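In: got a structure for you, letters missing:
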C-alpha cells in the first residue's frame, strides 16, 4: 500500500524519515484479532481438541513484520509492505557485470543497488562485528577481480589481523598487503606518490580525470578497521589526500570501521566520501557519525541488513558470498610459487625505478 502526502510548510521529508522506526512499530502493534491463514484452517482436526487448536492458532506469534519505505519526489511517499526483505540473498555469477567498475551493494524490495566507483568514487563502510562489514568487503574484491581482472590493482590493509583479506594476498591483482599499522603508513605513502604521478600525467596531457584520459587501470585502497590507524596523523593525512585527489587519478578508497567516531572517520575524509554503507550500530551517535543521520541503530539484527546512502538513503540486504565460493572464483588469478613482490617507489631523477623486497 502506498500513501501520498503533501508536506506542510516547516516540515521536511527528513523529519519523517528519522521517525521511520516509530511508524513501523505502530504498524506492528499486536492486537487481539485472529489473523488466520488458509494453511492454519486446513490443518485443523475436527475432534474434541478443536477449541484448543483454535486457541493455539490465535496465540501463535507471527514472524512477519510490516515494513515501510519513505521517499520524496515533491510529495511524501510512504510505502507499507506486508513482508520484509529476505534475510539472505546468495551471491552467484549473475552479480558480475563484465568490464564494469560497479559492484553490487544490496537488494531493496524492488531492485539491486550497485555502487559505481567511476561515478561515485570512494565508499565508507561501518557496522558492528558480525553484521556484514567484512563479508561485503570480500564480495566487492571478488567482483572487481572477476569484472576487471587486467585493470584492477588492490592495496589491502587488514588491521584486524589479516583473517578476511589473507585469501586475496596472492592474487595477481594485489599490489600491496599488510596487517600492521606501521607498514600501512608506508604503503599509503607509496600509493600517494603513485597517485600524484598518475594525476600529473593525466592533467599534463590535457585531460580532466582518469575516465576522460582513457586509462583502464584503477587502484583500490581497501582498509578494514581504519580505527587502528586513526591516531596516526601522517597516515590519516594521506587517506584524506587520496580521498580528495584520488578520484581524478583512479585511486578509490574503501574505508571500513566498526567503531565510527569523529576520530576514526575524520570530518575531512567524510566530506570527500559522500557514499556510505552502514550496518547495525549500537547507538544513534555512531549512526550519525557514519551516515550523517540516525537509523543504523534501529536496523534489525540481521547480518547483511544495512543502509546505503548515496544521494538518497535506502535500506538494503547485501548479497552473501561464502568463502568456498570465493576460493573457486579467484583460483584462476592466484600467483603460484610467489617469492618476491615489487613496490614501486618513485625517486628523484629515477622515474622508472622500483625496488624488489623479499617476502
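Out: Looks like it came in fine. Computed from a predicted model, the values in this text were never measured in an experiment. Residues are numbered from 1 along each chain as shown.

In: Every contact and neighbour count from this point should use C-alpha atoms.
Out: OK.

In: now do the same end-to-end measure for stretch 55-68.
Out: In stretch 55-68, first residue to last residue: 30 Å (C-alpha to C-alpha, to the nearest Å).

In: this is the other structure I want to compare:
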C-alpha cells in the first residue's frame, strides 16, 4: 500500500495516515481487521513521567529509588483507530482511546441549545443529539450497561433547558424504580408501571396526537413547528420487552399487549408531525421485542454492549455492539453511520438539583387529559380549542 500523506493533529491528538487501497480490496477488508491493527499498536508499553509525582517525594534514604521509579514509569499503550473511505483509505491513530467515564456537568447542560441533548463523547468530540432532526430513538443494551443512565441524561437536560415546553409520558416497566423521582413533576402527564397502565398512557398520547392532527388539518400546516407550537411530548418506554405479546400465554394479557404494540407503532409512525418523540428501550433486543414497523421510524439508534451479533443487528442493522468493551456507558451511536461513544454519566446530585425545585414550585395536577371522544362532535360542527389554566 502506498502512503500518500501522514499528518499529526495536535488538537485532536491523532496521527492521520492516507493510503490508496490496492485493486481487489475494499474498506471492509480493513475494517474487519480493526482488532488486529489495534492489538498490534498496543502490544507494548511506553515511558510516561508525571511531574506531579515529584511533589510527593519523601526525602529519606529511599529518595534515589523513588526518583528512579518515576523516571522509569511505564504505561500500557491504549491507542485507538478510526477508518473511513472517501476515495482513499484514511486511518486515524489516536494517542489514547476513550476514557471509561465522562461526567455530565451543569456547564455542558447549559451549552445545549433548543431541543439538543449532549449524550456522550467520541474520539472526535461530543455527541449532541437534536430531537428536532431525529425525533425518535431506539436504545438497546444488556442489563447494567448504562441504558437507564442515558435516559436520565435525556430527561434531566430537557427539564433543565425546556421546563416550560417539555412534557413526558414515562412508562417504567421495571416497577417504577428508574423513573420514580420524576413521577410527581407537572411535566409528567402520564406515568405507568405495568401493561394496563401503559395502555391507558399510550391511549392518552394518541388522543393528544389526534387533537393536534385535527388542528394541523384545520390550519393547513404540516407539523407543529410550522404551526408555532413550542411544546414537545416525549414518550419514554423503559424495558419495552415487557409489552411484547410474543410468547404471552394468557389470552387477556396477550390482547392487552397487542393493543399496546399497535399504539406504539402508531405513535412511532405519526408522532413526529404532532410534536411527539418516542424513546423505545429494551435490554432484550430481539425481532419479537423490536418490531420492524417500529424500527423503520426510529432512525436514530443507541446500542450498548450486547452478547451477540444478532442482538446488535436488531438495534443497529449491523454487528459491532457485541465487540464493545464491557464498560458501563460505552455504546454505538448511529444516525447516518455508526460512531463509538462513551455516554455521559449523570450524578444523583445533578438530577436532584434539577427535579426538586420543579416539584416544589409547580405541584402536580391530578387531571391529565380530557379524552378525545368527549371533545369531538358526533355530527358535523367545528372544533373548538379549550384552554385550561394550570
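Out: Nice, I can see it. What you are looking at is a predicted structure, and each value in this text was computed from that prediction instead of being measured.

In: what stretch of the second structure does stretch 307-315 of the first structure fall on?
Out: On the second structure, the counterpart of stretch 307-315 of the first structure by TM-score structural alignment is residues 332-340.

In: And the matching stretch, what's buried?
Out: 332-334, 338-340 (16 or more other C-alpha atoms under 10 Å).

In: Out of those, which two sit at the greatest distance?
Out: 334 and 340 (8.7 Å; C-alpha to C-alpha).

In: so stretch 137-149 of the second structure aligns onto which residues of the first structure?
Out: Counting by TM-score structural alignment, stretch 137-149 of the second structure sits on residues 123-135 of the first structure.

In: Pull the distance from stretch 140-149 of the first structure to the chain's centre.
Out: Put simply, stretch 140-149 of the first structure sits 15 Å off its chain's centre (C-alpha atoms, centre = their mean, to the nearest Å).

In: Can you give the contact residues for that stretch?
Out: With C-alpha atoms under 8 Å, 6 or more residues apart in numbering as the contact definition, stretch 140-149 of the first structure has outside contacts at 95-101, 103-104, 152, 173, 326, 329-330.

In: Closest one of these to residue 251 of the first structure?
Out: residue 152 (10.6 Å).

In: What is the burial count for the equivalent of the closest one over in the second structure?
Out: Counting by TM-score structural alignment, residue 152 of the first structure lines up with residue 166 in the second structure. Residues contacting residue 166 of the second structure under the criterion other C-alpha atoms under 10 Å number 20.

In: same check, this time on residue 87 of the second structure
Out: Counted with other C-alpha under 10 Å, residue 87 of the second structure comes out at 9.

In: Repeat that for the one 4 residues further on.
Out: As a burial measure, the neighbour count of residue 91 of the second structure was computed by other C-alpha under 10 Å and equals 19.

In: now swap in residue 305 of the second structure and tell me
Out: If we define neighbours as other C-alpha under 10 Å, then residue 305 of the second structure has 28 of them.

In: Make sure I have this right: it is in a helix.
Out: No: secondary structure of residue 305 of the second structure (DSSP: H, G, I helix; E, B strand; the rest coil): coil, not part of a helix.

In: how about it, what's its partner in the first structure?
Out: Using TM-score structural alignment, residue 305 of the second structure pairs with residue 280 in the first structure.

In: What range does stretch 252-267 of the first structure cover in the second structure?
Out: Under TM-score structural alignment, the alignment places stretch 252-267 of the first structure onto residues 277-292 of the second structure.

In: my bad, should have said stretch 184-191 of the first structure
Out: Using TM-score structural alignment, stretch 184-191 of the first structure pairs with 198-205 in the second structure.

In: what's the single longest helix in the first structure?
Out: In the first structure, assigned by DSSP state H, the helix with the most residues is helix 181-204.

In: Pull out the buried residues from the next helix-or-strand element following it.
Out: Sequence order places helix 210-213 as the next helix or strand after helix 181-204 of the first structure, per DSSP states H and E. Within helix 210-213 of the first structure, the residues that count as buried by 16+ other C-alpha under 10 Å are 210-211.

In: what sits up against helix 210-213 of the first structure?
Out: Contacts of helix 210-213 of the first structure (C-alpha under 8 Å, 6+ apart): 118, 202, 207, 248-250.

In: Tell me where the stretch 51-200 of the second structure has strands.
Out: 74-76, 80-85, 89-94, 102-103, 116-121, 126-130, 137-140, 166-172, 188-192 (DSSP state E, counting those that start in this stretch).

In: May I see those arranged in a markdown table, with distance to residue 283 of the second structure as well?
Out: As requested, these are arranged in a markdown table below (distance: least, C-alpha to C-alpha, whole Å):
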| stretch | distance to residue 283 of the second structure |
| --- | --- |
| strand 74-76 | 33 |
| strand 80-85 | 28 |
| strand 89-94 | 31 |
| strand 102-103 | 23 |
| strand 116-121 | 19 |
| strand 126-130 | 21 |
| strand 137-140 | 6 |
| strand 166-172 | 13 |
| strand 188-192 | 18 |
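
In: Would you point to the one among those strands that's packed deepest?
Out: Here the criterion is mean neighbour count by mean count of other C-alpha atoms under 10 Å, and of the strands of the stretch 51-200 of the second structure the winner is strand 137-140, at a mean of 26.

In: For that strand, name the packing helices and strands.
Out: strand 276-282, strand 300-303, helix 309-316 (3 or more C-alpha pairs under 8 Å, 6 or more residues apart in numbering; DSSP states H and E).

In: Make JSON lines from these and add mean neighbour count to it.
Out: What follows is those, written out as JSON lines (neighbours: other C-alpha atoms under 10 Å):
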{"stretch": "strand 276-282", "mean neighbour count": "24"}
{"stretch": "strand 300-303", "mean neighbour count": "26"}
{"stretch": "helix 309-316", "mean neighbour count": "22"}
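
In: The ones you listed into CSV, with extra columns for distance to residue 43 of the second structure?
Out: Listed next are those as CSV, based on distance: least, C-alpha to C-alpha, whole Å:
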stretch, distance to residue 43 of the second structure
strand 276-282, 37
strand 300-303, 28
helix 309-316, 27
